[in-house]
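K.L.:
turn this into a structure:
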Amino acid sequence: MTTDPLAVHIQIEGRVQGVGYRAWCADEAKARDLSGWVRNLASGGVEAVFCGPADDVTDMLDVIWHGPRFARVTGVKEFDRPPPITGPFQVRDSA
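P.N.:
As a prediction, the model looks like this:
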């Protein structure tokens, strides 16, 4: 088990808007006690930052491929690692 802190910044593509993906993502992140945020993008994708123990963040990166019932994730792009964020996980306004 790895409890070292990890922060990731990702973009999720596919049918991820209009299906409750942000709320689902926030619930999953909060269940893992992660910090960070999630928001819709004008491109139709979803952007998110997850911060917390490495094992929990890695687990979150596995489940984002599933999403809520009507979502269909077709790709996940990871950006440069951001500095860690503390505080409660947030659903942000669209970009």
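
K.L.:
CA only for contacts and neighbour counts going forward, please
P.N.:
Will do.

K.L.:
mind checking what secondary structure Cys25 has?
P.N.:
Using DSSP: H, G, I helix; E, B strand; the rest coil, the structure places Cys25 in helix.

K.L.:
that one and Gly67 touch, don't they?
P.N.:
Yes. Between Cys25 and Gly67 there is a contact at 7.2 Å, judged by Cα atoms under 8 Å.

K.L.:
all helices for the chain, in order.
P.N.:
Under the criterion DSSP state H, helices of the chain are mapped to 21-31, 54-63.

K.L.:
run this one through as well so I can compare:
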Amino acid sequence: MSDRTRAHVFVTGRVQGVFFRATTRERAAEVGVDGWVRNLDDGRVEAVFEGSEEQVDAMIEFCHEGSSAARVEDVDVEEQPPEGVDGFQIER
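P.N.:
Modelled structure (predicted):
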């Protein structure tokens, strides 16, 4: 699992109610990355991506764009040690 990396991401902007989580899950399936995504009470979206560096980078890049209706203002990324997450979920 040493080839896996993990990014903990917070996305700020108009990112709730614009299919950001569903689009993130679809993109995660395309990329083959594991993790989860959820809305926060403060209006941000929080996500964790685990996979190869290339997979995780692709998801971080996606977060800068978001869904077609989203307006992303900022993406804050913190690298963490992988925890072995399996699959990709939308958390409530």
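
K.L.:
list the TM-score for the superposed pair.
P.N.:
For these two chains in superposition, a TM-score of 0.90 is obtained (TM-score structural alignment, normalised by the length of the second structure); 91 aligned residues with a Cα RMSD of 1.5 Å.

K.L.:
about what we covered before: who has more neighbours out of Cys25 and Gly67 of the first structure?
P.N.:
More neighbours surround Cys25 than the other of Cys25 of the first structure and Gly67, with 24 against 20 (other Cα atoms under 10 Å).

K.L.:
what's the counterpart of that one in the second structure?
P.N.:
Under the alignment (TM-score structural alignment), Cys25 of the first structure pairs with Thr24 of the second structure.

K.L.:
deepest-packed of the helices of the first structure, please.
P.N.:
helix 21-31 (a mean of 19; mean count of other Cα atoms under 10 Å).

K.L.:
tell me roughly how far it lies from the second structure on average.
P.N.:
Per the superposition on the second structure, helix 21-31 of the first structure and its aligned residues are separated by 0.6 Å on average (mean Cα distance after the TM-score superposition for the first structure).

K.L.:
pull the residues that contact that helix.
P.N.:
Helix 21-31 of the first structure has contacts (Cα atoms under 8 Å, 6 or more residues apart in numbering) with 35, 37-40, 46, 50, 60, 64, 67-68, 71, 88-91.

K.L.:
report the buried members of these.
P.N.:
The neighbour-count test (16 or more other Cα atoms under 10 Å) marks 35, 37-40, 46, 50, 60, 64, 67-68, 71, 89-90 as buried among the contacts of helix 21-31 of the first structure.

K.L.:
just give the closest residue to Phe10 of the second structure, not the sequence neighbours.
P.N.:
Spatial nearest neighbour of Phe10 of the second structure, excluding adjacent residues (Cα to Cα, 6 or more residues apart in numbering): Glu46 at 4.6 Å.
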